[in-house]
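Undergrad: here's my sequence, what's the structure:
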Amino acid sequence: MPWNATLDLRYQRRHETTTVAHRHLGPLRIFHSHYPQGPGLCHNVLIHPPGGLVGGDRLDIRIHAEADCHALLTTPGATRFYRSPGPVATQSVSIQLEPGAKLEWLPMETLAYPGCNAINSLRAELAPDAQLLAWEVTALGLPVSGQPFDTGCLQQRIEIVDCWLDQGRLDALDKRLLDSPLGLAGLRCLGTLVLASGSPWPLQAREALLQAVRETPAQSPAAPHSGATFPHDRVLVLRALGPLVEPVMQTLKAAWRSVRTSAWGAQVAEPRIWQT
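TA: A predicted model of the protein is given here:
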């Protein structure tokens, strides 16, 4: 029987403190809130006790941040899409940010097991001056365990409403995409980091952000391929491509620290769960 779970999170600003109210249905929860950088920034860890999704499972995560809130969400481990001979497994994340709100959506990696049939999507709607800093790291197959991504399909979609849409179909039978130098070049882990704003950045600010992000691969040279661009005056995108999760994740973490400092002037306190 498939698992269907929903989680609704609503962040609120109360007397200089960001708090969260939540409702859930099924096996989807958050841990208690933490405030390692003071009351204005609420850290939460999202947990899915079953540990992965099989055919027919659906996870719906809806996040709403009221004006001037700041929240960071991560996960304790990978999201796993297991083998499915038929029905699709789906994870859907919907984000709505009111004016001045900031959200950091920083889940651990997504693992597409051989034979999976899955959809992974994120959609964000940002009010003026709201900002979203998010990433997605995807690994195809389990190369360390000798399980290549030789069957299966993963569809991915990231949308910033009204300004940017990135979607693709990663099919194990599409060798031109997976192995061509114009595609994944035989590598099986890809990462995308997005900094999006509800209001355009001035040209000078965009150039400064882009320079800061482009310097991060030099600090984390393990990822063999990476590049950053501003496809829209409200969206900064960094992509990284590597053989395994670790070098790609290191590159995105370095970029996250750099962007956080450059865009927000904020100190960096990594979620404690990353150290376990």
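Undergrad: can we go C-alpha only for contacts and neighbour counts from here?
TA: Fine.
Undergrad: for the closest residue in space to Pro148 that isn't next to it in sequence, give its distance to Gln204.
TA: Nearest residue to Pro148 in three dimensions, chain neighbours excluded: Gly141, at 4.9 Å (Cα to Cα, 6 or more residues apart in numbering). Between Gly141 and Gln204 the distance, using Cα to Cα, to the nearest Å, works out to 41 Å.
Undergrad: for the comparison step, fold the sequence that follows:
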Amino acid sequence: MENVIQSASMPTAWHANLRLDFSFADEQHKTVLSHREHHGPLLVQKSLYPEGKEICHAVILHPPAGIAGGDHLAIQLNVEKNAKVVVTTPGATKWYKANQKDASQRIIIQVDPHGHLDFLPQENIFFNSSNAHNQIVVHQDKTSSSIGWDIAQLGRTAQGEHWEDARLRNEIEYYFDHELCWVESMLLESMLLESQKSFYNETCGLAEFPVFGTMWMSSVNASEDLLEEITELVRWDDALRVGVTRIAIDENFGLILVRGLSDEVEYLKNCFIQIWLFARERIAGIKPLPLRIWKT
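TA: So this is what the prediction gives:
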């Protein structure tokens, strides 16, 4: 697995990098943040244990509170054997006006044997005139489990802003036992001619919804039965449209995908949180506990 910290040496753009390694200390029966490395204003202040010592919580902080044109962020999360980890962010990530420069965030996740990760960041907000590349790459062992999501909002809708003069490439790649099994890839360019905007406008694409997101749940327990139960939780109406599918990775292991569109980011985020609370114990054998940060 590549080390994203090395990208700090790349020229022509400002970089911030963060690597977090979580390991399980058998003698303490505790998941610990065993290695932390950062360059620039990406960091974790301390490990938190609201669920007890077996599950380590980490809140990734980006003090500038946003990504401007020319900024490039790289985050690497390694969940080692038997470790159990929750990673989130304190607030939305804002992608500012690009000033004719591209910006990127690349998150690489590794979950080793019998490990579990809840990757629950708050949403990305892409401003007008942003030029963004947002990528998540997940590598997962066949005995591990993970739940995660990626939520995006196009434009500052609370201010009546429509996403204009902007470009977004949004990608998720999922590797199971070193093999690529699923890719979610989207390229949106609001500056294109009307005849080229069909994906954003038409019902087969975003249907003009400014908020979209994808959630994944993967383990040997991501079964067809769980898929059917989750389907009963989701809505399909004028404000929120959510669908659920499943990929059978092998005869035992499943990958459940939840995709949603909404006109308000809170509707979609609350839907994903409800599904996480419902499915977490089934996926990973861990009882759900709402994150305190969601209430602030």
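Undergrad: if we can go back for a sec, what sits against the corresponding residue of structure 2 for the residue nearest to Pro148 of structure 1?
TA: The alignment partner of Gly141 of structure 1 in structure 2, by TM-score structural alignment, is Gly155. Residues near Gly155 of structure 2 by Cα atoms under 8 Å, 6 or more residues apart in numbering: Ile125, Phe126, Phe127, Asn128, Glu161, His162, Trp163, Glu164, Pro210.
Undergrad: just the buried ones from the residues you listed, in PyMOL syntax?
TA: Provided next is the PyMOL selection string for whichever of the contacts of Gly155 of structure 2 are buried by 16 or more other Cα atoms under 10 Å:
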select buried, resi 125+126+127+128+163+164+210
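Undergrad: redo the contacts of Gly155 of structure 2 as JSON lines? Include distance to Pro41 of structure 2 and secondary structure.
TA: Compiled in JSON lines, those are given as follows (distance: Cα to Cα, whole Å; DSSP: H, G, I helix; E, B strand; the rest coil):
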{"residue": "Ile125", "distance to Pro41 of structure 2": "19", "secondary structure": "strand"}
{"residue": "Phe126", "distance to Pro41 of structure 2": "20", "secondary structure": "strand"}
{"residue": "Phe127", "distance to Pro41 of structure 2": "21", "secondary structure": "coil"}
{"residue": "Asn128", "distance to Pro41 of structure 2": "24", "secondary structure": "coil"}
{"residue": "Glu161", "distance to Pro41 of structure 2": "29", "secondary structure": "coil"}
{"residue": "His162", "distance to Pro41 of structure 2": "30", "secondary structure": "coil"}
{"residue": "Trp163", "distance to Pro41 of structure 2": "27", "secondary structure": "coil"}
{"residue": "Glu164", "distance to Pro41 of structure 2": "29", "secondary structure": "coil"}
{"residue": "Pro210", "distance to Pro41 of structure 2": "29", "secondary structure": "coil"}
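Undergrad: which of the contacts of Gly155 of structure 2 sits closest to Ile293 of structure 2?
TA: The nearest member of the contacts of Gly155 of structure 2 to Ile293 of structure 2, counting by Cα to Cα, is Ile125 at 18.3 Å.
Undergrad: I figured that closest one hits Glu161, correct?
TA: No - using Cα atoms under 8 Å, Ile125 of structure 2 is not in contact with Glu161; the gap is 11.6 Å.
Undergrad: can you pull the contacts of the residue lying closest to Arg13 of structure 1 once chain neighbours are set aside?
TA: Nearest non-adjacent residue to Arg13 of structure 1, counting by Cα to Cα, 6+ apart: Cys69, 5.5 Å away. Neighbouring residues of Cys69 of structure 1 by Cα under 8 Å, 6+ apart: Tyr11, Gln12, Arg13, Thr18, Gly40, Leu41, Gly100, Ala101, Lys102.
Undergrad: hmm, which two among the contacts of Gly155 of structure 2 are most spread apart?
TA: Spanning the widest gap among the contacts of Gly155 of structure 2 are Ile125 and Glu164, at 13.1 Å by Cα to Cα.
Undergrad: quick check: Pro76 of structure 1 vs Asp162 of structure 1, distance?
TA: 32 Å.
Undergrad: what do you get for Ser145 of structure 1?
TA: Taking Cα to Cα, one finds Ser145 of structure 1 at 41 Å from Asp162 of structure 1.
Undergrad: ok, these two, which is more surrounded?
TA: Higher neighbour count among Ser145 of structure 1 and Asp162: Asp162, with 10 against 7, using other Cα atoms under 10 Å.
Undergrad: hang on, the more buried one in a helix?
TA: No - Asp162 of structure 1 is assigned coil when assessed by DSSP: H, G, I helix; E, B strand; the rest coil, not a helix.
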